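*Asks:* Sequence and predicted structure are below.
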Amino acid sequence: MTTTLAADRELDVRGLNCPLPILRAKKALTDLASGQVLKVVATDPGSVKDFQAFCKQTGNELLSSSEGPEFTFFMKKR
């Protein structure tokens, strides 16, 4: 069973390497209201740990992350 999360905004950072996916996500989150969800699609394998650390440091909630050829993250703005 898979749960599909609804995103208020999507961010495509495929092809970008650290630190660009985090910087773009941080900028996108500033445009969202508290409680809204940002979906990020990345190809950088390092983004998994980067987004976990980013959410822990900023207080935003990492709702889910999935790995494959692409990495998908859902973050809820605090």
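*Replies:* It's in.
*Asks:* Please count neighbours and contacts with C-alpha atoms only from this point.
*Replies:* Fine.
*Asks:* what's near enough to touch residue 73?
*Replies:* Residues near residue 73 by C-alpha atoms under 8 Å, 6 or more residues apart in numbering: 38, 39, 40, 41, 51, 62, 63, 64, 65, 66.
*Asks:* Run through who's touching the host helix or strand of the second one.
*Replies:* In other words, residue 39. Assessed by DSSP states H and E, residue 39 sits inside strand 37-42. Residues outside strand 37-42 that contact it (C-alpha under 8 Å, 6+ apart): 6-16, 21, 25, 28-29, 70-77.
*Asks:* Just the buried ones among the residues you listed, please.
*Replies:* Among the contacts of strand 37-42, those classed as buried by 16 or more other C-alpha atoms under 10 Å are 10-11, 13, 21, 25, 29, 71-77.
*Asks:* Presented hereafter is structure B, for comparison with structure A:
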Amino acid sequence: MTAPDTAGSERHLDLRGLKCPLPVLRSRKALTELKPGTVLVVEASDPMSVIDIPHMCNEDGHELLAQDKTGDGLRFTIRRGAQKNAG
């Protein structure tokens, strides 16, 4: 993916070491606490995150700006959507 435009507010969430379903649940909770348009960078190590987090973004109306492999896991860059989250 290309480098995302993360101008403005950006938050980081380190979820490395947590197993499914915790990374997606904590990401969803963090996103509900952010204003629309805010960027959340999620670090995760659970291999299921590569499926779960993009699915959550699609279901909840958030924009997945980037998904990258890192030395110790995965990094997801998500822009908070305007739609209210379920849950």
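*Replies:* That came in fine, so what should we check first? All of these numbers come straight from a predicted model, not from anything done at the bench.
*Asks:* How alike are these chains, TM-score-wise?
*Replies:* Here the superposed chains carry a TM-score of 0.88, computed using TM-score structural alignment, normalised by the length of the first structure; 77 aligned residues with a C-alpha RMSD of 1.6 Å.
*Asks:* sorry, back to before: just the buried ones from the contacts of residue 73 of the first structure?
*Replies:* 38, 39, 40, 41, 51, 62, 65.
*Asks:* wait, which of those is closest to residue 2 of the first structure?
*Replies:* Residue 2 of the first structure has its nearest neighbour among those in residue 65, at 12.4 Å by C-alpha to C-alpha.
*Asks:* Hmm, that closest one is touching residue 71, no?
*Replies:* Yes - the pair residue 65 of the first structure / residue 71 is scored as a contact, 7.0 Å apart, by C-alpha atoms under 8 Å.
*Asks:* Give me the common contacts of the two.
*Replies:* In contact with both residue 65 of the first structure and residue 71: residue 48, using C-alpha under 8 Å, 6+ apart.
*Asks:* And the strands in the second structure?
*Replies:* Along the second structure, the segments classed as strands by DSSP state E run 10-15, 39-44, 63-70, 73-79.
*Asks:* Out of those strands, which gets nearest to residue 2 of the second structure?
*Replies:* Judged by C-alpha to C-alpha, the one of the strands of the second structure that comes nearest to residue 2 of the second structure is strand 63-70, at 7.3 Å.
*Asks:* contacts for the closest one?
*Replies:* Residues contacting strand 63-70 of the second structure (C-alpha under 8 Å, 6+ apart): 1-4, 54, 57, 74-81.
*Asks:* quick one: the aligned residue in the second structure for residue 61 of the first structure from residue 28 of the second structure, how far?
*Replies:* Here residue 61 of the first structure is matched to residue 63 in the second structure, going by TM-score structural alignment. The spacing between residue 63 of the second structure and residue 28 of the second structure, counted by C-alpha to C-alpha, to the nearest Å, is 13 Å.
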